[in-house]
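Q: Pasting the sequence and the predicted coordinates here, then a few questions.
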Amino acid sequence: MTRFDIPAPDAAAHAAALERLDALVKPVGALGRLEELAAWLCAASGQVPPPPIERPRVVVFAGDHGVSRLSAYPREVTAAMVRVFLAGKSGVNVLAREVGAGVRVLDIAVDDDLSDVPAEVRAWKVRRGSGSIEAEDALEPGEAARAFEAGRRVADAEVDDGADLLIPGDMGIGNTAVAAALVAAALGVPAEEVVGTGTGVDEAGRARKVAVVRAAVERAGERVSDPFELLTALGSACAAATAGFLVQGAVRGVPVVLDGVFSAAAAVVAAEIAPEAVRWWLAGHRSTEPSQAVALKALGLTPIVDLGLRLGEGSGAVQAIPTLRAARAIIADMGLLADLG
């Protein structure tokens, strides 16, 4: 397996940040999680105070899944939503504009030729759709590695273009079932503990999802001990691309803010591929899907905001940007106790 040269966050900057935070015009620790995040940003940037977050970027990885029949929405919604992203009308488009974040959508595995969308969107395609994981592998041999490398390349492209914070987004009907299967298999958790209602299925629909996820994990067997085999058997090209994006963000020393259940599941797999990458990730928000909570606990990450969101697309992580900017502001702009008259 490839070894990745991932820098360590700056421990000296982190220590200096904690010292400064304790010296600000407030009781020690009075700003709670904002202080923790401020110190984290200092360590990531290697300076106190950290630079402003000026060019956050969301990359939405779009693709279809063979288990889409379990969703409350038809598979065709994925391709339609790619066009909505391009028109700037999706939920994440609207929310990202409010915080000055750019949004890019990529066709990784949409089950449509999307011939009417720009070639730069279609150029990243690994395959159309994926296998129905309870009965067959999601991907063909080698496709997980190809998708992973695609995710790394797009992270490089965004950082080279000036991105100072990366957010992985997702679009694909059926993706919560795939995420649940990845988390269940990677962490050895029973299907019933990680399967949620996804797009809004009823209890009968959730029971069907539990059965599918359980069957998929049983079918994959011992292959789940290898992260690329896990992605091949139970994941998707989008999950593999997201994992590559997360790892390469860390390689480049750029903070990555995870979104909801899908990026958290990809992060669990990415952490198996490159364990040091976790130090560059934050959890943007708490999803209503139970598998996200299981994944974040395993990763040691605590969500920044909790708004009851379950849209995906990167929309929840975008909501963390104002909080991160507030964390930076306190360490950059607050006065010191020593300066009081």
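A: Happy to help now that I have it.
Q: going forward, measure contacts between C-alpha atoms and count neighbours the same way
A: Noted.
Q: Show me how far stretch 311-321 is from its chain's centre.
A: The chain centre lies 9 Å from the centre of stretch 311-321; the measure is Cα atoms, centre = their mean, to the nearest Å.
Q: Under a three-state scheme, what state does A138 occupy?
A: Following DSSP: H, G, I helix; E, B strand; the rest coil, A138 is assigned to coil.
Q: Could you check which helix or strand contains L106?
A: In this structure, L106 sits in strand 102-109 according to DSSP states H and E.
Q: Pasting the second one now:
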Amino acid sequence: MENIVSIKNQELEITLQKKIDLKTKPLGSLGDLEHLAFKIGCIQNTETPKISNPTIVVFAGDHGIAKKGEVNPFPQEVTAQMVYNFINGGAAINVLTKTNGINLKVVDAGVNHNFENNLNIINSKTVFGTKNYQDEPAMTLQQCQDAMEKSGNIISQIHSEDCNTIGFGEMGISNTSSASLLMAYFMNKPIAECVGSGTGLNSEGINKKSSILSEVFKKHKPQNSKEALATFGGFEIAMLCGAILKAAELKMVIVIDGFIVSSALLAAQAINKNVLDYCIFAHNSNEQGHTKILDFLNSKPLLSLGLRLGEGTGAALAIPLLKASVDFLNNMASFESARVSGEIEK
């Protein structure tokens, strides 16, 4: 899962840039769409990239700390209730994937609920949610490794169905707390700079959340990336990390959503830096920590719409831009083919 190669190919880069520059337009006039086409071409190692069967995978899992209700305004039961909403087609991610012709897969990564076998959900539960990291690590190292391997297998299956572009979403009450802890660990930031409102905390709630998570952070001393993921993560975040690594190994275009998915990416890139070569950042979340993660990863998102919903909604909105970028690269006329005069040499 960690055999990820760099996309660096100087000869291809020169060819792609020349192809972009010779389209019937002023140089650079399609802005970020040009950068996007260039990157997708590099990821796919071709002058004629394509977006095939784009898919968003939503991983859902529960968190032990949510049972106390100290860091989350919604009860833990909402995770399972929202999974049913996904299955029934009623959530924002259902609407946006349908609007934009994107496949949607929902994964039970560790929800504290028994789902019936006949539901349209991938059952990949390790256990019924994490432990409370106020008392002990969220999961064992073996459980974390198992979750990462399971998600890798899911991605391999999706890839085998002629999918080369994948986005990720999540659902899990209190998972912004896990994301904040992981951000603090991987970016060496104080917890107060990582904590936001999550599903709607007011300023008093944010301060309380920050205080609680600061104590959690002091309690544990993870020695490496996977241990940090096991200590602070949710099963959905561990599966996100494994899924991102496997998708990069398979040379897929990876569309990164918001704060939670980006926290999983922090763990993935600490395991293998080359994973970033395959990532396109969908949007800048309204969760305060997300902008700092994007800055840390030196990454520019495609959209800034004030979203902070999760579910992969930002990824679903960004994928049409990926389609547009490869379409202009493949289908727009060049100055030569259109017999249009190019820029006058000075």
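A: Sure, I can see it. Just so you know, these numbers come straight off a predicted model, no measurement behind them.
Q: rewinding a little: which other helices and strands contact the strand holding L106 of structure 1?
A: Contacts defined by 3 or more Cα pairs under 8 Å, 6 or more residues apart in numbering; DSSP states H and E place strand 102-109 of structure 1 against strand 56-63, helix 77-86, helix 91-99, helix 119-122, helix 237-251.
Q: compared with structure 2, how much does the helix or strand following the last one deviate?
A: Spelled out, that is helix 237-251 of structure 1. Next along the chain after helix 237-251 of structure 1, taking DSSP H and E as the criterion, comes strand 256-258. Its aligned residues in structure 2 lie a mean 0.5 Å from strand 256-258 of structure 1 after superposition (mean Cα distance after the TM-score superposition for structure 1).
Q: helices and strands around strand 256-258 of structure 1, which ones?
A: Packed next to strand 256-258 of structure 1, using 3+ Cα pairs under 8 Å, 6+ apart, are strand 165-171, helix 237-251, strand 281-285.
Q: equivalent range in structure 2 for that strand?
A: With TM-score structural alignment applied, strand 256-258 of structure 1 matches the range 254-256 in structure 2.
Q: The strand holding L106 of structure 1 vs structure 2 - mean distance after superposition?
A: Mean for strand 102-109 of structure 1 is 0.8 Å (mean Cα distance after the TM-score superposition for structure 1).
Q: if we can go back for a sec, would you tell me which one of the helices and strands packed on strand 256-258 of structure 1 is buried the most?
A: Each of those was scored by mean neighbour count; the highest is helix 237-251, a mean of 31, by mean count of other Cα atoms under 10 Å.
Q: Is the residue positioned nearest the centre of structure 1 within a helix or a strand, and which one?
A: Computing the C-alpha centroid of structure 1 and ranking residues by Cα atoms, centre = their mean puts S263 first, at 3.0 Å. Using DSSP H and E, S263 of structure 1 falls within helix 261-273.
Q: Quick check: that helix compared with structure 2, mean distance?
A: Helix 261-273 of structure 1 differs from its equivalent in structure 2 by a mean of 0.5 Å after superposition (mean Cα distance after the TM-score superposition for structure 1).
Q: I'd like the distance from that helix to the chain centre, please.
A: Distance, stretch centre to chain centre, for helix 261-273 of structure 1: 8 Å (Cα atoms, centre = their mean).
Q: got it, and stretch 26-38 of structure 1?
A: 26 Å.
Q: Also stretch 241-261 of structure 2?
A: Going by Cα atoms, centre = their mean, where stretch 241-261 of structure 2 is centred and where its chain is centred differ by 6 Å.
Q: swap in stretch 97-117 of structure 1?
A: Counting by Cα atoms, centre = their mean, stretch 97-117 of structure 1 is centred 16 Å from the centre of its parent chain.
Q: Any chance you could list what contacts it?
A: For stretch 97-117 of structure 1, contacts defined as Cα atoms under 8 Å, 6 or more residues apart in numbering pick out 54-64, 78-79, 82-83, 85-86, 92-93, 96, 120-130, 147, 172, 237-238, 241, 318, 321-322.
Q: Drop anything exposed from those.
A: The neighbour count (16 or more other Cα atoms under 10 Å) marks 55-64, 78-79, 82-83, 85-86, 92-93, 96, 121-122, 124-130, 147, 172, 237-238, 241, 318, 321 as buried among the contacts of stretch 97-117 of structure 1.
Q: and K246 of structure 2, how far is that from F186 of structure 2?
A: 20 Å (Cα to Cα, to the nearest Å).
Q: hang on, I meant L30 of structure 2
A: The gap separating L30 of structure 2 from F186 of structure 2 is 35 Å, by Cα to Cα.
Q: and if you look at P75 of structure 2?
A: 28 Å.
Q: cool, and P222 of structure 2?
A: In terms of Cα to Cα, P222 of structure 2 sits 11 Å off from F186 of structure 2.
Q: for S341 of structure 2, same thing?
A: 52 Å.
Q: now do R339 of structure 2
A: R339 of structure 2 sits at a distance of 53 Å from F186 of structure 2 (criterion: Cα to Cα).
Q: Neighbour count for these two, which is higher?
A: A count of neighbours by other Cα atoms under 10 Å puts F186 above the other of R339 of structure 2 and F186, at 18 against 10.
Q: thinking the more buried one is in contact with A268, fair?
A: No. Look at F186 of structure 2 against A268 with Cα atoms under 8 Å: they stay out of range, at 10.5 Å.
Q: hmm, back to that, of all the helices and strands packed on strand 256-258 of structure 1, which one is nearest V201 of structure 1?
A: For V201 of structure 1, the closest of those is strand 165-171, at 17.5 Å, according to Cα to Cα.
Q: could the helices and strands packed on strand 102-109 of structure 1 go into JSON lines alongside distance to E193 of structure 1?
A: What follows is those, written out as JSON lines (distance: least, Cα to Cα, whole Å):
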{"stretch": "strand 56-63", "distance to E193 of structure 1": "25"}
{"stretch": "helix 77-86", "distance to E193 of structure 1": "27"}
{"stretch": "helix 91-99", "distance to E193 of structure 1": "28"}
{"stretch": "helix 119-122", "distance to E193 of structure 1": "36"}
{"stretch": "helix 237-251", "distance to E193 of structure 1": "21"}
